[in-house]
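1. Need a 3D model of the sequence below.
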Amino acid sequence: MKDILCDALIVGGGLSGISAALALDAVGLSVTVIDRVPVETHVAAGHDGRTTAISQSSKRMLVRLGVWDALPEAPCAIDDIRVREGGSPLFLQFDHEDAGPDPMGFILDNGSLKAGLYRAAATRPGIRIVSPASVERLERNGEAATAILADGRRITAQLAVAADGRGSPTRRAAGLRITELSYDQTAITCTVTHERPHDHVAFEHFRPAGPFAMLPLNDAADGTHQSCLVWSERTGAANALMGLTDGEFDLEMQRAFGESLGRLRVTGKRWAYPLGLIHAERYIDRRLVLVGDAAHGIHPIAGQGFNLGLRDIAALADTIEDARRIGLDFGSAPVLEKYQRWRRFDVMTMIAATDGLNRLFSNDSAAVRLLRDAGLGLVQRVGPLKRAFMRGAMGTLGTLPRLMQDPARH
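-> Sure thing, here's the model as predicted:
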């Protein structure tokens, strides 16, 4: 068995792992991705019941990496977002035209996104995917990181990237500690058909048990209107909902959402995912860097989890490219420290925002409800404040890594 030498090795071949491979390839690195799951399973229909929200800045990155044109299904644009608090008659409307001509974002099936990522990776000679394969151990010293696989193969690189999810064995083996919090909430997700068109509006209803989102999908081939449901409930209640027949579930879903889209019906499989927060105390170690869910996992209340991970990856690519330009060892501690400093503020800000929103809207106190209604009304009326929220959702606030910058402004 032949050993492999490369510039960077990535543990994990999911959304973040393949995105990282493409981004590092784009700045001139040779990359090897190691994953337990066969490629065919990752891209198989029905393997992952979730959808992913893609912000404008993330779309720019996926376009530059060749993923957008490789998607087997067209993403569905989100033109507007309508936020409602429980049974309150007040709602907050984010209209994309208030911030510019571009959509607020896009909704994409995870299977389609993975297929696009793998298609793009298959065209890059600098990317090697080793799967199915598992890392027995990762040895790291001052010069290199070497992954020893279960079959005895060795992969050696200047830098190892952990992109192996919230439970990251790579992070655990490195002794990097995490802060972890369970929300005692479970998200139920499935495809829903409805009588009326969604008109590219994403609906978010904040309820005491958790947010209830209806995210627009493209119409089915026969013209049936579709959306993706992401229904967060207390775990006990979510388990009960998962045990209902489709007809019983439809009635509960209709009761929770209302009649604005007409009659709702679930189609296909329902999926359930426990919700929690994790945050690594450090994103780096000797010859090792964490990206995506291996570094942080947030509540899906704002649909920003994958976008946050893409910002990690784009920032890492910038940091490595800048280091190589001036002849530095891109896997060295000073270079990785720069990446960690860049990412920590953004990640902590997003953690505070998503955790705070979930706690604020999960409180059923009458006084807190009054404050929430007043806050929604204030944001709706004050244009600059509303546009700031919109730009945050679109991922266009602050200093962006080069892969995410608007080409029209450079």
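2. contacts, neighbours, all on C-alpha from now
-> Noted.
3. From the contact counts, what lies against the helix ranked longest in the chain?
-> Ranked by residue count and defined by DSSP state H, the top helix of the chain is helix 333-361. If contacts are counted by 3 or more C-alpha pairs under 8 Å, 6 or more residues apart in numbering; DSSP states H and E, helix 333-361 sits against strand 210-217, strand 284-285, helix 305-325.
4. Any buried residues in that helix, and which?
-> 333, 335-337, 339-340, 343, 347, 350-351, 353-355, 357-358, 360-361 (16 or more other C-alpha atoms under 10 Å).
5. Help me confirm that Arg372 is found in a strand?
-> No - counting by DSSP: H, G, I helix; E, B strand; the rest coil, Arg372 is not part of a strand but helix.
6. Now for it, how many residues are close by?
-> Arg372: 15 surrounding residues under other C-alpha atoms under 10 Å.
7. wait, what's in contact with it?
-> 85, 361 (C-alpha atoms under 8 Å, 6 or more residues apart in numbering).
8. Tell me the spacing between it and Val83.
-> Using C-alpha to C-alpha, to the nearest Å, one gets 12 Å for the distance from Arg372 to Val83.
9. Kindly report the same for Leu108.
-> 20 Å.
10. okay, those two: which has more neighbours?
-> Between Leu108 and Val83, Leu108 has the larger neighbour count (other C-alpha under 10 Å), namely 23 against 18.
11. Okay, helices next: where are they in this structure?
-> 15-26, 39-42, 56-64, 110-122, 169-173, 235-242, 246-257, 305-325, 333-361, 366-381, 383-394.
12. Nearest to Gly210, out of these?
-> With C-alpha to C-alpha, the closest approach to Gly210 among the helices of the chain belongs to helix 333-361: 6.9 Å.
13. show me where the stretch 151-300 of the chain has strands.
-> 154-157, 159-162, 178-194, 201-207, 210-217, 225-234, 264-280, 284-285, 288-290, 296-297 (DSSP state E, counting those that start in this stretch).
14. can I get those in TSV with distance to Ala323 and mean neighbour count?
-> Listed next are those as TSV, based on distance: least, C-alpha to C-alpha, whole Å; neighbours: other C-alpha atoms under 10 Å:
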stretch	distance to Ala323	mean neighbour count
strand 154-157	16	22
strand 159-162	13	27
strand 178-194	28	18
strand 201-207	41	23
strand 210-217	40	25
strand 225-234	41	24
strand 264-280	24	18
strand 284-285	16	21
strand 288-290	15	27
strand 296-297	25	24
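15. still on that earlier bit, tabulate the helices and strands packed on helix 333-361 (TSV), appending distance to Thr235.
-> Below are these laid out as TSV (distance: least, C-alpha to C-alpha, whole Å):
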stretch	distance to Thr235
strand 210-217	10
strand 284-285	33
helix 305-325	21
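16. Another sequence for comparison is provided below:
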Amino acid sequence: MSTDNQLKFTVERHSNPTPAEQIAASLVDPVFGRVFTDHMVTIRWTEGRGWHDAKVEARRPFQLDPACAVLHYAQEIFEGMKAYRGADGKISLFRPGENAKRFRASAARMSMADLPEDVFLQAVGALVDIDRDWIPGGDGSLYLRPFMFAAESFLGVRAAAEYIFCVIACPVGAYFKGGKSAVTVWVSDQYTRAASGGTGAAKCGGNYAASLIAQTEASANGCDQVVFLDAAEHRWIEELGGMNVFFVMDDGSLLTPPLAGTILPGITRASIIQLARHEGMTVTEAPYAFEAWRADAASGRVRETFACGTAAVVTAIGQVRHAGGEFTIGNGAERDVTQRLRTLLTGIQRGKVADSFGWVHHIA
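-> As a prediction, this is how the structure comes out:
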């Protein structure tokens, strides 16, 4: 990793860190996003000065003025990534440079300060290093949440002149609990996640806030996740509330909706495409209508469907519900391609499969 833009971090260790036995208990079966590590990383940006006051410090609440810009105008972006503990005890990150690039792209779309990729990587690495005892072994991981928000206190519709970048972390297990081999999804025909020219390709909190009502609808219909259709025609499949989606056809090929500004360019998505092609599979990025999905599931043309993302990794979709009824993917049990890709991807992430792509970055 390049180090051209590195800042000097002040390290202030937690004065009362979590006891080792309590950490160990937290790693047994961690609930996603509920238990956090002892430290965080913060860096401030002010107009005319740039990035400064880089710190590794005890995790604590922020003190925000009631007029803080993020509370009124939602200038906020974030990333999701993981640190893994391999069977050999080595700690690694998966394609962190791609997270750094996407973070910059999100910042540009939201008219926020540009954080150099080197600084992003330095900050993430610093937190992983100081809280490495919190990284589970086995199938667990340390979920990392880098984020940035407008910190200037003012009322007025313009880009802020002050920002705070922060990284926090939490140990996690499976995203979908209960040992599910496949999830059930709800296709929303009323709500949309993003429109052309909007912020769909940026990883900003507003996209997720807009999706929550549809996710609530999905839950009310006994579903784990929501599938969004395009905003213009309410016809074309785009993505899930927090994941991209792939379809496995009867000839073994993969189909996934194309990136056109309304879909988040998932790093897991890009990895699946590259990995599948390396394995000799044909992968097509093309529009796919909901009606075609329903018909192809009935005819057997679609054998499997899976969602993918940092949190859920690769998760099979077994049943689809919508306002007009429901249908099952394939025979309801076939997961061969989904499981193969999941095994290969997680194997690379955890050091069990040779990394021929240069995706894995070890933390010293």
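17. Would you pull the TM-score for this pair?
-> Taking TM-score structural alignment, normalised by the length of structure 2 as the basis, the two superposed chains have a TM-score of 0.27; 161 aligned residues with a C-alpha RMSD of 6.9 Å.
18. thinking again about what came up before, please identify the most buried of the helices of structure 1.
-> Greatest average neighbour count among the helices of structure 1 goes to helix 15-26 (a mean of 25), per mean count of other C-alpha atoms under 10 Å.
19. Next, the angle from it to helix 56-64.
-> 60 degrees (axes from the mean of the first three to the mean of the last three C-alpha atoms, to 10 degrees).
20. which secondary structure elements does helix 15-26 of structure 1 contact?
-> So helix 15-26 of structure 1, by 3+ C-alpha pairs under 8 Å, 6+ apart, packs with strand 8-11, strand 31-34, helix 110-122, strand 127-130, helix 305-325.
21. export those to TSV and tack on distance to His296 of structure 1?
-> Below are these laid out as TSV (distance: least, C-alpha to C-alpha, whole Å):
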stretch	distance to His296 of structure 1
strand 8-11	16
strand 31-34	20
helix 110-122	19
strand 127-130	24
helix 305-325	8
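22. Of the ones you listed, give the one that comes closest to Ala237 of structure 1.
-> Of the helices and strands packed on helix 15-26 of structure 1, nearest to Ala237 of structure 1 by C-alpha to C-alpha is helix 305-325, at 24.2 Å.
23. Just want the angle from that closest one to helix 333-361.
-> Helix 305-325 of structure 1 and helix 333-361 are oriented at 160 degrees to each other (the same axes, to 10 degrees).
24. burial measure for Asp336 of structure 2, as a count.
-> Neighbour number of Asp336 of structure 2 under other C-alpha under 10 Å is 12.
25. who's in contact with it?
-> No contacts exist for Asp336 of structure 2 under C-alpha under 8 Å, 6+ apart.
26. what about it, distance to Asp296 of structure 2?
-> For Asp336 of structure 2, the distance to Asp296 of structure 2 - C-alpha to C-alpha - is 18 Å.
27. who touches Thr52 of structure 1 in this structure?
-> Contacts of Thr52 of structure 1 by C-alpha under 8 Å, 6+ apart are 107-110, 303, 306.
28. And those, which is closest to Val63 of structure 1?
-> For the contacts of Thr52 of structure 1, the nearest to Val63 of structure 1 is Leu108 (14.2 Å; C-alpha to C-alpha).
29. didn't that closest one look like it was pressed against Ile54?
-> Yes - at 7.4 Å, Leu108 of structure 1 counts as touching Ile54 under the criterion of C-alpha atoms under 8 Å.
30. would you list every one of the helices in the stretch 101-250 of structure 2?
-> Assigned by DSSP state H, counting those that start in this stretch, the stretch 101-250 of structure 2 shows helices spanning 117-130, 205-220.
31. Out of the ones you listed, which one sits most buried?
-> helix 117-130 (a mean of 21).
32. Packing partners of that one?
-> Using 3+ C-alpha pairs under 8 Å, 6+ apart, helix 117-130 of structure 2 sits against strand 39-46, helix 96-109, strand 162-172, strand 360-363.
33. Can you give me the buried ones in the shortest one?
-> Residues 360-361 are the ones in strand 360-363 of structure 2 that count as buried (16+ other C-alpha under 10 Å).
34. What of the second one?
-> Neighbour-count burial for helix 96-109 of structure 2, with 16+ other C-alpha under 10 Å as criterion, is recorded at 96-97, 99-107, 109.
35. Closest one of these to Leu142 of structure 2?
-> Among those, and counting by C-alpha to C-alpha, the member closest to Leu142 of structure 2 is Pro96, at 13.5 Å.
36. excluding its backbone neighbours, what's nearest the closest one?
-> Leu121 (7.0 Å; C-alpha to C-alpha, 6 or more residues apart in numbering).
37. Surely that neighbour touches Ala100?
-> Yes - between Leu121 of structure 2 and Ala100 a contact is recorded at 6.9 Å, counting by C-alpha under 8 Å.
38. Measure how buried Gln225 of structure 2 is and give me the count.
-> 24.
39. quick one: it from Ala316 of structure 2, how far?
-> 12 Å.
40. shared neighbours of the two, anything?
-> Joint contacts of Gln225 of structure 2 and Ala316 (C-alpha under 8 Å, 6+ apart) are Val183.
41. And the strands in the stretch 51-200 of structure 2, which stretches?
-> Using DSSP E, counting those that start in this stretch, strands in the stretch 51-200 of structure 2 cover 76-78, 81-85, 91-94, 141-150, 162-172, 182-188.
42. Tell me which of the helices of structure 1 approaches Leu215 of structure 1 most closely.
-> Among those, if distance is taken as C-alpha to C-alpha, the winner is helix 246-257, at 12.3 Å.
43. burial count for the residue lying closest to Val226 of structure 2 once chain neighbours are set aside?
-> Of all residues beyond its chain neighbours, the one nearest Val226 of structure 2 is Trp186 (4.7 Å), with distances taken as C-alpha to C-alpha, 6+ apart. By the measure other C-alpha under 10 Å, the count of residues near Trp186 of structure 2 is 26.
44. ok, Trp186 of structure 2 touching His322?
-> Yes - Trp186 of structure 2 is within contact range of His322, at 5.7 Å (criterion: C-alpha under 8 Å).
45. Let me know the distance separating Arg294 of structure 2 from Leu255 of structure 2.
-> 15 Å.
46. out of the two, which sits in the more crowded spot?
-> When neighbours are counted by other C-alpha under 10 Å, Arg294 of structure 2 and Leu255 differ, and Leu255 comes out ahead with 21 against 16.
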